[in-house]
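Asker: dropping a prediction and its sequence here:
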Amino acid sequence: MTDDATAVLVGAGAAVAVLGCATALFNRLTVRRLPESAAVIEPITICVPARDEAHRLPDLIADLRAQSGAPRLQVLVLDDASSDGTAEAAEKAIDGDPRFLVIRSRDEPERGWTGKAAACARLAEAADTAVLVFLDADVRLAPGAIAAAVAELRRGPAALVSVWPRQDAGSFAEALAQPLLCWSWASTLPVAVANRSLWPSTAVACGQFLVFDAAAYRAVGGHAAVADSATEDLDIARAVRRSGRQTVLVVAGRLAGTRMYRGVAELDAGYTRWLWSAYGGSRPASAAVGAVALLGYVVAPVAAVAGRGRARRAGIVGYAAAVTGRLLARSIESGATPTRADVVAALAHPVSVLAYTTLSIRSHRAHRRDKLRWKGRSLPHR
C-alpha cells in the first residue's frame, strides 16, 4: 500500500473516532440523569429474578430496605432453581420485612424461553401495581434510586424508562471491557434525540434496571414477547416502541451501579452468550461494525505510533479522539470526573476494541454451533 493510500485509510479511521468523540460530547451535555431526590406515593412492585445469587442478593436487599421516597414499595424475589442457597440468603437478609416475598421455583423454563425471561414473566404475573421495576441481583442502589426512577417514568410520556447503572470493575479486564457498554451508545447515538423517537432501531435499554408502566408492559406481551431473546431488555424496548409507546434512557450516575461480571471467565461467558444477537443477529452487519471499529480505534492508534507523515498525524488525531470519547462516555455513566483507572483503561481502548471483536467472533461461532450456555442452561437457538 502506498503512503498516500495509507494516509487515506488512517484518515478515515480518525474521522470515525472524531465523530464518535463529538457524539459522546453531545451526550455528556444532554443525557438526562436521575434526580438526586424524589418522592412517589403510588404502589411499586420490584421484581428481582435470581439464579445462584446467594453472594450478591443480600446486598441488593439491604439497599432496597433502605430506600426512601417510596413508602408503598413491595419486592418480589424469584429464586430460579438455584443450587447455592439463594432463597435462604434472601430470607436472612429480609429479616421478616413484610414488604418482601421470596418465591421459590424448581421449574426449568419452558422450551423456547430463556431463564431470565421466564423468571421475569412469573414475577410480573404475581404483581398487581401500576408500576413494575425489574432489577438484577448485582445492582446496588443509593437510598433514593427507586423513587427517582419511578418519578422519571411518571414525568411522561414514556412507557418504559431504562435506567443505566454505573458499570463498576474489580479487575483490569473488567475495566477494559465494561465501559464499552456505555461507550457503544454514547459514541454512536444522540440519546436526547433518540429518546423522542419511536424507531425501534434507536432504542437503548439495560435490563439491569427497567421501570415499566404495567399496563404498557402487559399490552406488548411482557417478557413472553421476548421469551427466546438473548437481549430481552433491548428487544422488549423495541416491542414497546413498535406499539407506538415511547421508551427513554436515563443515567443513574451515583444512584445505581453494578459489577456485572467478575473476572475474565465471567466476562467471556457473559458476552459470548449474547454478542451474536447484536445488529439483528446478522453476521455481515456485525462484521461491518467490527471492521469500522477496528479502523477507527485500532488502525488509527497503530498509525500514531508506527506511521509516518500524514498517516501518523491522522493517527494521533484519531487516537486522541478515541481516548477522549472513551473518557466522556465514562463520565456520562459515572456522573463524576474519570479516575486514574478510567484514564488507564481509556489509553488501552484499542485493546478493548480488539477484545470486543474477539468476543463477537466467539459468540457468533458458539451460536452457529448451538453451544450457547448461561448459568448451567442451554440458551434457545434463534
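Answerer: Nice, I can see it.

Asker: going forward, measure contacts and count neighbours with C-alpha atoms only.
Answerer: Will do.

Asker: quick one, helices of the stretch 101-250 of the chain?
Answerer: 115-125, 145-154, 172-177, 179-186, 191-194, 214-219, 232-242 (DSSP state H, counting those that start in this stretch).

Asker: V133: which of these is closest?
Answerer: helix 145-154 (8.4 Å; Cα to Cα).

Asker: that closest one: how far from the chain's middle?
Answerer: Counting by Cα atoms, centre = their mean, to the nearest Å, helix 145-154 is centred 18 Å from the centre of its parent chain.

Asker: give me the buried positions along it.
Answerer: A145, I146, A147, A148, A149, V150, A151, E152, L153, R154 (16 or more other Cα atoms under 10 Å).

Asker: redo those residues as a markdown table? Include distance to D342.
Answerer: Putting those into a markdown table (distance: Cα to Cα, whole Å) gives the following:
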| residue | distance to D342 |
| --- | --- |
| A145 | 24 |
| I146 | 27 |
| A147 | 30 |
| A148 | 27 |
| A149 | 27 |
| V150 | 30 |
| A151 | 31 |
| E152 | 29 |
| L153 | 31 |
| R154 | 34 |
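
Asker: which one of the residues you listed is nearest to G207?
Answerer: Closest to G207, out of all of those and judged by Cα to Cα, is A149, at 13.9 Å.

Asker: and the helices of the stretch 101-250 of the chain: which comes nearest G270?
Answerer: Of those, nearest to G270 by Cα to Cα is helix 172-177, at 11.4 Å.

Asker: just checking, what packs against that closest one?
Answerer: Helix 172-177 sits against helix 263-272, helix 340-347, helix 349-368, with contacts defined as 3 or more Cα pairs under 8 Å, 6 or more residues apart in numbering; DSSP states H and E.

Asker: below is an additional structure, to be compared with the one above:
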Amino acid sequence: MSWLVLLPWAALAAHTVVNAALLRRLPPAATVSEKVAVLLPVRNEADRVQPCLESLLAQEGVPGLTIFVLDDGSTDQTAEVVRAAAGDKVRLLTGAPLPAGWLGKPHACHQLAEAAAGADVLSFVDADVVLAPDAIRRATTLLRRTGVTLLSPYPEITGAGRLVQPLLQWSWLTFLPLRAMERSPRPSLSAAGGQWLLVDRAGYQRAGGHAAVRADVLEDIALARQVKRTGGRIALADGSPAASCRMYATWPALVAGYGKSLWHSFGSAPAAGAVVVILLLLYAAPAVAAPILAASGEFRWAAIALTAYLLGVCGRATAASVTGGRAWPDALAHPASIVLFGWLVARSFRLRRRGALTWKGRPL
C-alpha cells in the first residue's frame, strides 16, 4: 500500500505525456492569402534586434505581409539599427509618450495594432525572437485551421537559465489540460507566451485589444483571458521548429526579468507561497529524502522517494523533448530548478513590497 503514495507523481507525469501527444504542431507551409501584419515593439534593443528583423524580412508565402516596428522611447541606437537593416521594407513608428495608467509593452502593442488597421491577422513578435522563413505562414495556417482567436506558438528558448527557462513549457504541459483549455470559456484556464502571438484582428478588437490589458505586467496571459471573456478561443502550439527566442543573455538579466513579473503570476503572496511549497514537496523533497532514507535503512521508502524523483525527471524530459528543449542531462536537475524558481518568486514579491520593480528604465 505504501507505493500508492506515488499516485500524484504518476498522474502528473502521465498528464505531461498526454499533453505532449496532444500539443498542436505547426502544419506544413502553405501560401497565405490573407493580409498579415507582423508587429515588433522595441525599446533599447540595438544589440539584438537585427537577427529578428532579418528573419522577418525573409518570410515567404505571405504575399500580404507587412512589418511594423515601433521604437518605444529607446535611448540607444535601436532606430538606427532598424533603418540600416530594413530601410523602407518596414514601417518604423516612433512611440507616443506613455500615458498614465499604461505599461510600456501594452501601449507599444496598442499603437502597432492601430497602425496595422487593414490586416486580417496580427502577429506580435518580440525583438529576441528569430523566425524561420516559413514561420508566419505555418502559424497563420494553424490559426485558421483550428478556428481559434489567439494562437501562442511557443518558440525554442535559448540563452541563459537552462535550469529555469524550461519551466515555462513544463508548467503548462504538466498542470494545464491543453484541449480542455481550448474548449473551456473560463478565462482562468488560459496560457500564452508574449514572445510570439498570432491573433485574428476581429477577435482582437472584440476583446478590446491591448487597451483592455493596459496596466497588466503579464499582458500576454491577460490578453488571452480577455479573448475568452469576449467569446473567443485560444490555443498553444509548439513553435520550436520555426522560432527561437533568446530571452536572456545573462543570469542577472534573467533574474531581473523574472523579478518584474512573477509576483503577478499567482494573484497573492499566500497563493504563491502555497504553489511553491507544493512544487518543492513534489519535485525537490524526494531527491533530498531518497539518500537520507537509504542511509537510515528505510530502503522501501528510499525506493519510493527515488521513484517520485524519477517520475518528475520523466515529466521534465518529456516537456523538453516536444518543445525544442534540452532533455538530458538538464531534466536530472529538475529539483534544483524548482528551488531556484522558489527563490525567484520570493525575490519578486520582496521587490514588489519595496516598490523597487523596474523594467527597461520604467517603474512598474
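Answerer: Received it, and whenever you're ready, just let me know what you need. In this text the structure is predicted, and so the values were computed from the model without any measurement.

Asker: TM-score for this pair?
Answerer: Laid over one another, the chains give 0.95 as their TM-score (TM-score structural alignment, normalised by the length of the second structure), with 359 aligned residues with a Cα RMSD of 1.7 Å.

Asker: quick one on the thing from earlier: okay, the helices of the stretch 101-250 of the first structure in JSON lines with distance to P35 of the first structure next?
Answerer: What follows is these, written out as JSON lines (distance: least, Cα to Cα, whole Å):
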{"stretch": "helix 115-125", "distance to P35 of the first structure": "26"}
{"stretch": "helix 145-154", "distance to P35 of the first structure": "6"}
{"stretch": "helix 172-177", "distance to P35 of the first structure": "27"}
{"stretch": "helix 179-186", "distance to P35 of the first structure": "20"}
{"stretch": "helix 191-194", "distance to P35 of the first structure": "17"}
{"stretch": "helix 214-219", "distance to P35 of the first structure": "22"}
{"stretch": "helix 232-242", "distance to P35 of the first structure": "22"}
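
Asker: so which of these gets nearest V102 of the first structure?
Answerer: helix 115-125 (10.3 Å).

Asker: which residues in the second structure does that closest one align to?
Answerer: Aligning helix 115-125 of the first structure against the second structure (TM-score structural alignment) gives residues 104-114.

Asker: check the mean deviation of that stretch from the first structure.
Answerer: With mean Cα distance after the TM-score superposition for the first structure, stretch 104-114 of the second structure departs from the first structure by a mean of 0.6 Å once superposed.

Asker: mind listing what's buried along that stretch?
Answerer: G104, K105, P106, H107, A108, C109, H110, Q111, L112, A113.

Asker: stretch 277-297 of the second structure now?
Answerer: For stretch 277-297 of the second structure, by 16+ other Cα under 10 Å, it's 279-280, 282-287, 289-291, 293-294.

Asker: report the distance from it to the chain centre.
Answerer: 30 Å.

Asker: among the helices of the stretch 101-250 of the first structure, which comes closest to A14 of the first structure?
Answerer: Closest among the helices of the stretch 101-250 of the first structure, once you apply Cα to Cα, is helix 179-186, at 16.8 Å.

Asker: show me what contacts the spatially most central residue of the first structure?
Answerer: The centroid of the first structure falls nearest to C206 when counting by Cα atoms, centre = their mean (3.8 Å). Residues counted as contacts of C206 of the first structure (Cα atoms under 8 Å, 6 or more residues apart in numbering) are S162, V163, W164, D233, L234.

Asker: go ahead and confirm the third one touches V250.
Answerer: Meaning W164 of the first structure. Yes: under the criterion of Cα atoms under 8 Å, W164 of the first structure makes contact with V250 at 6.1 Å.

Asker: and these two? Which one has more around it.
Answerer: Higher neighbour count among W164 of the first structure and V250: W164, with 27 against 22, using other Cα atoms under 10 Å.

Asker: nearest to V264 of the first structure, of the contacts of C206 of the first structure?
Answerer: The shortest approach to V264 of the first structure among the contacts of C206 of the first structure belongs to W164, at 22.7 Å (Cα to Cα).

Asker: aligned partner of that closest one in the second structure?
Answerer: In the second structure, W164 of the first structure lands on Y154 (TM-score structural alignment).

Asker: chain neighbours aside, what residue packs nearest to its match?
Answerer: G239 (4.8 Å; Cα to Cα, 6 or more residues apart in numbering).
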